[in-house]
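1. Provided below are the primary sequence and the corresponding predicted coordinates.
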Amino acid sequence: MTEGDGRQRPVRILLVDDQPLLRTGFRMVLGAEEGLDIVAEAGDGVEAVDLARRLLPDVVLMDIRMPRMDGVAATRAIVDARLPVRVLILTTFDLDEYVVGALRAGASGFLAKDVPADDLVGAIRTVAAGDAVVAPRILKRLLDRFAQALPDPESTLPHALSTLTEREREVLVQVARGLSNAEIARALTVSETTIKTHVGHVLTKLGLRDRVQAVVLAYESGLVRPGA
């Protein structure tokens, strides 16, 4: 992200958590980092959506359980409004079905609240750059664990899947199984650059923002079955 004069501009962050003490801790950590700027804080989802609309931060650090509107609903509202804003979920150490709901709503990833500071900063920069921060293997375990929360594949099979070539569909399945581009390339005996191209085509054709959404769609469409 660069300014008009070519200088790198700070990543603008909206910090959302209903516990002021936690917000203070995150503000202290992030405020000490060059290139990160906390533009506002919110204590619930309603306030978060309003601030996201008005301020258009690059990244929203979003808590899950909050009064008035939880993080899942707030994430969905931000994504549905097509704001140029990406959401990074902050949750407790124990993973739960709310995380799956938030990822399905369009979040770009999630982190535990006790994540090391360096990992938090790196994740924010990654999300701001347009990538996801949930490792596919972690997401696969989440979806396996909470498969009952996903809709019936027969009712959600997206028509867009028919636009994929056989190889693109094969790559999507491998992505959903948690393989990296390099691992898929070795499995299919092609170059990693070729796989990157296929992944890009898959995301474009299916209207997805990142690999996280691709994994979720693969499960919801029935391409990959929980536990398989």
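-> Good, I have the coordinates.

2. switch to C-alpha atoms for all contacts and neighbour counts from now on
-> Will do.

3. how much space between the most centrally placed residue in the chain and Ala182?
-> Central residue of the chain (CA atoms, centre = their mean): Ser108, 1.4 Å from the mean position. Here Ser108 is placed at a distance of 22 Å from Ala182 (CA to CA, to the nearest Å).

4. with Gly43 instead?
-> As judged by CA to CA, Gly43 and Ala182 stand 41 Å apart.

5. my read: Leu30 touches Ala123, true?
-> No - between Leu30 and Ala123 there is no contact under CA atoms under 8 Å: 11.8 Å.

6. now the longest helix along the chain: buried residues?
-> Using DSSP state H to define each element, the chain has its longest helix at helix 192-206. For helix 192-206, the neighbour count (16 or more other CA atoms under 10 Å) marks Glu192, Ile195, Lys196, His198, Val199, Gly200, Val202, Leu203, Leu206 as buried.

7. one more structure, for comparison:
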Amino acid sequence: MQPTSENRVKLAIVDDHTLFRQGLSYILRRISACEVVIEVASGRELFAALSAVQPDVVLLDLHMHEMDGKEVSRQLLEHYPQIKIIILSMEYSHDFILELMRLGVHGYLPKDIDQRILKEAIEQVQVKGYYIDDTVAQVMREGLLVKKPTTRLPASNLLLTLTEREKEVLALLCQGHSSYQIAEKLFISLRTVEGHRKNLLEKTGANNAVSLAMFAMKHRLFEGI
């Protein structure tokens, strides 16, 4: 069954290289689960377009004229926090990855990835709230990317403040389950799941799903993260 327009992931492509932007748009339009709703060459054009339509995910170039990808990301995260951001760049250095992930983007990919990985990344940021490949995961481990918790508790004591249920919810979030799926698996209400998620954000000092995953990774709470 083909996804309906309501179920398709709405995408924005922001890249000042016309050929790359058009080629990416052509590829994504052939993926039935995706719908390209914005295709622009700059951050200024993106924000102008957002007044009419808002995508689920923005595929964003890092180096652009007028406003670079970092500044576009910062403004999106501040004014449109519901929109997920995947950086697509030829600049795949550890420093850039750390800087952008610290900022709060939801994924960081090289421009030479194949269609399958791009589709997987888009799907995962929709479900999990982030996409982390092996390279980014290693950078996060090396960089201890999680923000310092707002609480003054030492890390070892901080872990003790997590209830068993909160650890269960965190594990399922890191495995890519939505709040609705977690509610079904744990036989609890969706409202209760959201409550646990809120508590996890407050206790760990994380500000989004990416930071929660980094917290779990840093403290080796679960295998396979």
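-> Now that the structure is in, tell me what you want to look at. Since this is a predicted model, take the numbers as computed values, not measurements.

8. quick one: TM-score?
-> TM-score of the superposed chains, computed with TM-score structural alignment, normalised by the length of the second structure, equals 0.66; 191 aligned residues with a CA RMSD of 3.9 Å.

9. ok so, going back, kindly reformat the buried residues of helix 192-206 of the first structure as CSV containing distance to Ala160 of the first structure.
-> Formatted as CSV, these follow (distance: CA to CA, whole Å):
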residue, distance to Ala160 of the first structure
Glu192, 25
Ile195, 20
Lys196, 20
His198, 15
Val199, 15
Gly200, 15
Val202, 10
Leu203, 11
Leu206, 6
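
10. what about the alignment partner in the second structure of Leu22 of the first structure, which helix or strand?
-> Under the alignment (TM-score structural alignment), Leu22 of the first structure pairs with Phe20 in the second structure. If you go by DSSP states H and E, Phe20 of the second structure is part of helix 18-29.

11. that helix vs the first structure, average offset?
-> Superposing on the first structure and averaging over aligned pairs (mean CA distance after the TM-score superposition for the first structure), helix 18-29 of the second structure comes out at 0.7 Å.

12. after that helix, next one along is what?
-> Counting by DSSP H and E, the element after helix 18-29 of the second structure in chain order, helix or strand, is strand 34-40.

13. and the contacts of that next one?
-> Residues outside strand 34-40 of the second structure that contact it (CA atoms under 8 Å, 6 or more residues apart in numbering): 5, 8-16, 21, 25, 28-29, 46, 49, 53, 55.

14. 10 Å instead, please
-> 3, 5-18, 21-22, 24-29, 45-47, 49-50, 52-59, 119, 122-123 (CA atoms under 10 Å, 6 or more residues apart in numbering).

15. likewise for stretch 73-85 of the second structure?
-> Here stretch 73-85 of the second structure makes contact (CA under 10 Å, 6+ apart) with 11-12, 43, 46-47, 50, 54-60, 62, 69-72, 86-87, 100, 103-108, 122, 125-126, 129-130, 208.

16. now stretch 173-186 of the second structure
-> The contact list for stretch 173-186 of the second structure (CA under 10 Å, 6+ apart) reads 123-131, 165, 167-172, 187-194, 197, 209-210, 212-214, 216-217, 222, 224-225.

17. the residue of the second structure positioned farthest from its centre and Arg29 of the second structure, how far apart?
-> Seen from the C-alpha centroid of the second structure, the residue lying at the greatest distance (CA atoms, centre = their mean) is Asn157, 28.1 Å away. Using CA to CA, we find Asn157 of the second structure at a distance of 49 Å from Arg29 of the second structure.

18. which residue ranges of the second structure form strands?
-> 9-14, 34-40, 57-61, 84-89, 107-110 (DSSP state E).

19. dump the ones you listed to JSON lines, plus distance to Glu78 of the second structure and mean neighbour count.
-> Shown next, in JSON lines, are the strands of the second structure (distance: least, CA to CA, whole Å; neighbours: other CA atoms under 10 Å):
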{"stretch": "strand 9-14", "distance to Glu78 of the second structure": "17", "mean neighbour count": "24"}
{"stretch": "strand 34-40", "distance to Glu78 of the second structure": "20", "mean neighbour count": "20"}
{"stretch": "strand 57-61", "distance to Glu78 of the second structure": "14", "mean neighbour count": "25"}
{"stretch": "strand 84-89", "distance to Glu78 of the second structure": "12", "mean neighbour count": "24"}
{"stretch": "strand 107-110", "distance to Glu78 of the second structure": "17", "mean neighbour count": "22"}
